[in-house]
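Peer 1: Everything below, folded, please.
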Amino acid sequence: GFSSSSPWPGLRTLVPVLAAMALIATRGTLAQQTLAQPPLVAVGLISYPLYLWHFPLIAFTRLHVGGAPPAWIMLAVLALSAVLAWLTYRFIERPIRFGAVPLGWRVGPLLAGMAALIPLGVAATSTHGLPIRFAPEIRGFMLSGTETSSHWRRGRCLLLLQPASAFGADCAGQGGRPLLLIWGDSYGAALYPGLLHFSKPRGYDVAQYTASACPPLIGYTLEARPFCKSINDDVVLRIGRLRPDVVILDATWGHAEAVLREGLPRTVAQLRANGIARIVLMGPPPSWEGVGLSHNVLDYYRQTGSVLPERTLFRSNDAWTRGRDALFRELTRELGIDYISVRDVFCNDEGCLSRIGPGGSQLTAFDPGHLTVPGAIFLVDHTLDDLLRPAGQPSQ
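Peer 2: Here you go, the predicted structure:
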């Protein structure tokens, strides 16, 4: 009943807790006799240091490899964790717990060590991971993601595990015209700061109705996001009431082709039935392998001693993006809606833009695909005239 998509913590948390309580309470049973066997007792003795060691070792391994490590590496890491756990138990835990040193002399150094870690923890948290540990040339590219997601209006206009009733009143915009409405998932939320940046000088308003992992496809369902279908049904009703001048469909677009070919026509038909004259589908942005663009900058620097080029194919998924681009050109042409190729803005045959801005000081994405705020502004700057043109007028 558990998977990577299971909400945690929650009521499911009671299952292992109650199971542990039952094991403790039921002495003399077969389960107790089994757990009393010497090999399992040995595992129990090192279980807590094993718990402490395995996580940082796995985390550092994943960071070093740049994604999911091969199985043999993970097995080696777990074996190393077990060895370190036994050494910790034998030479640290046992002497502290059962040694001849008086209790006060054992507790004092432990408390002093804990106290010394407090300012280090505060510094690491307040600086998003002690960026001083990175070389000055790449320090500004080590993004945590909060620099971007703080602009998405998470939990209000980008719903997480929430029903449609959680949309805030301000998601509908400020009542201005023309109104550009973004409908999509977190990639649509990443577009919002770019559209907002130009809204006042260019004289338009922006509405945002987005939900994590929920593409703007009528009828779409996802077990990990139980509200996707009802959210999309609700957004269609809101669109019918707001009558935006442009509806922008924006998502990761990593879904199966069959899902897109079934869901897009149904969605477009529903929007047209609500009187929407202009529908624009934003294509997928550049995609990067591994943990994301920040890690690629770090890894490239480790390998070459240089900053990742502004335009590059290093760990780029551009072949996939090109394939999706071709598919959406076909689908939008068949449906008679407008298509904006985000790839055409960021990529050419020499590679995709990883850095933009003055001196290439800003990353275009902070993870495998979500645009940063500068990346969204860059995209909107290159596509806004096309977004604002009247329905029926050909693109420039």
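Peer 1: From now on I want contacts and neighbour counts done on CA atoms only, so please keep to that.
Peer 2: OK.
Peer 1: Checking Ile182 next. Helix, strand or coil?
Peer 2: Taken by DSSP: H, G, I helix; E, B strand; the rest coil, the conformation at Ile182 corresponds to strand.
Peer 1: close enough to count as contact, it and Ala190?
Peer 2: No - applying C-alpha atoms under 8 Å as the test, Ile182 and Ala190 come out as separate, 10.2 Å apart.
Peer 1: tell me the contacts of Thr210?
Peer 2: Taking C-alpha atoms under 8 Å, 6 or more residues apart in numbering as the contact definition, Thr210 lies against Cys157, Leu158, Leu159, Ile182, Trp183, Gly184, Asp185, Ser186, Gly188, Ala189.
Peer 1: quick one: which of the residues you listed is nearest Leu387?
Peer 2: Lowest distance from Leu387 to these (C-alpha to C-alpha) belongs to Ile182, with 11.6 Å.
Peer 1: Can you get me a residue count around Asp367?
Peer 2: In terms of burial, Asp367 registers 22 neighbours under the definition other C-alpha atoms under 10 Å.
Peer 1: Check Pro215 too.
Peer 2: Burial of Pro215, expressed as a neighbour count using other C-alpha under 10 Å, amounts to 28.
Peer 1: Now do it against Arg225, distance only.
Peer 2: From Pro215 over to Arg225 the distance is 11 Å, taken as C-alpha to C-alpha, to the nearest Å.
Peer 1: Most neighbours out of the contacts of Thr210, which is it?
Peer 2: Neighbour counts for the contacts of Thr210 (other C-alpha under 10 Å) peak at Ala189, which has 31 neighbours.
Peer 1: to compare against the first, here's another:
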Amino acid sequence: MANIGYRRDIDGLRALAVVPVVLNHAGIPGFPGGFIGVDIFFVISGYLITGILAREIERDTFSIVHFYERRARRILPALGAVIAACFLAGWFFLLPDEMTTLGKNAIAAIAFVSNVAFWWTANDYFAESVALQPLLHTWSLSVEEQFYLFFPILLWFLAKFSRSVLLVSIAVLCALSFAASIWATEHAPTANFYLIFFRIWELGFGSLLALGSANLPHGRAAREIGSALGIALIVGSIVTLDEFSDFPGLSALPACLGSTLLIWAGSTEKAGQPFFNRLLALKPLVGIGLISYSLYLWHWPVLVAARIFEQSVTIPLDVALLCISLSVLLAWLSWRFVEQPFRGGPDRPQLSRKQIFGWSAASMGALSAVGAAMIVTGGIPARLGNEAGARYAANVARAPIEVDCINRSPDEDPCILGGGSPDYVLWGDSHAGSLIPALQSYVTSRGQSAVVFTKAACAPLLGVLRLDQEGNVNCDVHNRGVLERIKTDYSDATVIMLGRWALLAEGERYIGEEGVHPVIARADGLEVALEAYPKVVKAGLSGAVDALAGNGNSVIVVKGIPELGFGAPGVLARHEWLGWDLPVLTSEAMQERQGRARALIDNVASESGVSVIDPADYLCGRVCAYARGKEALYRDDDHLSRSGADWLLPQLLRDAEAGDSKFPGEVLDTL
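Peer 2: Just a heads-up that it's a prediction; the model follows:
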């Protein structure tokens, strides 16, 4: 094993890791794969920590207590400072549900299980946007610390055997992890990203290098080639990968291999270091590398704050550059006045082990208690005032009947609203699901009934799959099951069909909205080219409508709910609470987004002779309304709220029969 002393080029490599991460997260063009910086950090960590542990084991000075003392000095002070700052800022700017989520995420980060928490909530279709969660980035810290829960003991145990047994054992563990990551890119992508087992191989690259570098070539030419190739692999990953890449898996291999090559190439005397390692050792890069941990910690909460102020997950370039500058300043202050005092040095006394463990327990315990208080109180809604807090909670709430009815399989007992033989069938995705409570009130008041078949992400189309949805979400199987159920049991009912048509026709989420873009395939699994999305959606809708009409059902196709690009309850609450300006969605912007989807629905209706009703006729004049008084018509940026659906649905159904509609007013007139 090579003797690992301080290496300036590794600090430079840290800079090469953290800068693309920050630029990517800030939305700076040219860094679509900047997220691979985290993978570089994993390799560096595996190399340095394994080297230290192996030397201590060889010298019989290894102590697990001492190891965790070092980790506490390195990790906890800056992490605690960032969490405390998020709590403080959150008091003034975060809404109750956001504050509750922050409390949960803080406790998860302190317990180093935030990767598990984010994986778990990512499977919730209606979970809060991760782009607005200030501690999202702590998932990577959790991965590292989970690795170091077992790896030091494993290394100590394996060191009792020969060096070859040690290397082969770790190599096998890495190979299993890598193989699992490749498999999971298709079958469990969210778990692949967040969970430790799928990331072990990345830390293992560094560990294997630290343990086996003595057996590698040491010639100058080999190191120069390895260094150049390492830079090329990292830079290539940064500019070629993007949010659509299957990751980590094979897509992460070049960056991890490149990092390993750079670390290996530089493990020689300073005078003999390769050209690119000498570049990495330049003062500016080393300086950024020294503050890289704090920069990583601070940049994400700063960007989240900017998104909240901009009331959009997309921030302008000038704001992004300001956020980066502020992050660097906070990182330097954190490194100088938080990290360094706890780590000690030649010019400052080091805290004792008892002091560092005592401080860690007290500070992390206090922060956890504050986080728990946020959870118990529901995000301290009194900060908004009693009326505003209650109104916000009502605006974002989903009715129990909606939660109960959505995502039922057509093979299960159906969700029946009202009593008697169903007069209506509601068929669609989560946009249709948001109508369930209003439909229940409507049919009950008229002595009628309805049956519900709604599934998140599955618009009522035949022959269309959503490949972007994780898990067992086969929309075509579901929709064909719904169609057969309607044919068999509900041939006399009027079928109301609603989906998020614009999302599917355009193949991308609306501006200001966070999340993966839809990926459409035909029923046979063949992925569809983006330019063909409108044609495929039209064919899928025509197939469903024609089948229903042929069955004798009356059909009402509801054009899409206008998408806002911002969360209506949030902007209304902050307008009332903080006096912030209200954003506006113009009718022109709505038409630009939904034009193709609206046209294809008109085409289907004219060909099939079915009825069409348009929510925009009721919501959009010069601008599109998202509030009536202080009540939000939406519960987020694209789903109707309970009060919005209660107000809109009776008009849609009444005017579907009368063939008339009337716009009730503009957003600026109702606030």
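Peer 1: quick check, Val612 of structure 2 in a strand?
Peer 2: Yes - the assignment for Val612 of structure 2 (three-state DSSP) places it in a strand.
Peer 1: Quick one: map it onto structure 1.
Peer 2: Residue mapping for Val612 of structure 2 onto structure 1 gives Tyr339, with TM-score structural alignment as the criterion.
Peer 1: So the closest residue to that match other than its chain neighbours, which state does it fall into?
Peer 2: For Tyr339 of structure 1, ignoring the flanking residues on the chain, the nearest one in space by C-alpha to C-alpha, 6 or more residues apart in numbering is Leu281 at 5.0 Å. Classification of Leu281 of structure 1 using three-state DSSP returns strand.
Peer 1: Next, please give the residue ranges for the strands of structure 2.
Peer 2: Along structure 2, counting by DSSP state E, strands occupy 415-418, 424-428, 449-454, 464-466, 494-498, 520-522, 554-558, 611-613, 627-628, 631-632.
Peer 1: residue contacts, Ser140 of structure 2?
Peer 2: Listed by C-alpha under 8 Å, 6+ apart, the contact set of Ser140 of structure 2 reads Val38, Asn115, Tyr194.
Peer 1: got a winner among those for most neighbours?
Peer 2: Top of the contacts of Ser140 of structure 2 by neighbour number is Asn115, holding 25 neighbours under the definition other C-alpha under 10 Å.
Peer 1: picking that back up, surely the residue nearest to Tyr339 of structure 1 touches Val246?
Peer 2: No - using C-alpha under 8 Å, Leu281 of structure 1 makes no contact with Val246, being 10.4 Å away.
Peer 1: list the contacts for Ile182 of structure 1?
Peer 2: Ile182 of structure 1 makes contact with Gly188, Ala189, Tyr192, Val206, Ala207, Gln208, Tyr209, Thr210, Val247, Ile248, Leu249, Asp250 under the criterion C-alpha under 8 Å, 6+ apart.
Peer 1: so what corresponds to Gln32 of structure 1 in structure 2?
Peer 2: Taking TM-score structural alignment, the alignment pairs Gln32 of structure 1 with Ile263 from structure 2.
Peer 1: can you pull the contacts of the nearest residue to that match once chain neighbours are set aside?
Peer 2: In this structure, Ile263 of structure 2 finds its nearest non-sequential neighbour in Ile10, 6.9 Å apart by C-alpha to C-alpha, 6+ apart. Ile10 of structure 2 sits next to Ile44, Ile263, Leu280, Ala281, Gly289 when contact means C-alpha under 8 Å, 6+ apart.
Peer 1: likewise Ala393 of structure 2?
Peer 2: Ala393 of structure 2 makes contact with no residue under the criterion C-alpha under 8 Å, 6+ apart.
Peer 1: and the helix ranked longest in structure 1, how far from structure 2 on average?
Peer 2: Once structure 1 is assigned using DSSP state H, the helix that runs over the most residues is helix 103-126. Its match in structure 2 and helix 103-126 of structure 1 itself, once the structures are fitted together, sit a mean 3.0 Å apart by mean C-alpha distance after the TM-score superposition for structure 1.
Peer 1: roughly how far is that helix from the heart of the chain?
Peer 2: Taking the mean C-alpha point of helix 103-126 of structure 1 and that of its whole chain, the gap between them comes to 33 Å (C-alpha atoms, centre = their mean, to the nearest Å).
Peer 1: Next, the residues that contact it from outside, please.
Peer 2: Under the criterion C-alpha under 8 Å, 6+ apart, residues Ile96, Gly129, Leu130 lie in contact with helix 103-126 of structure 1.
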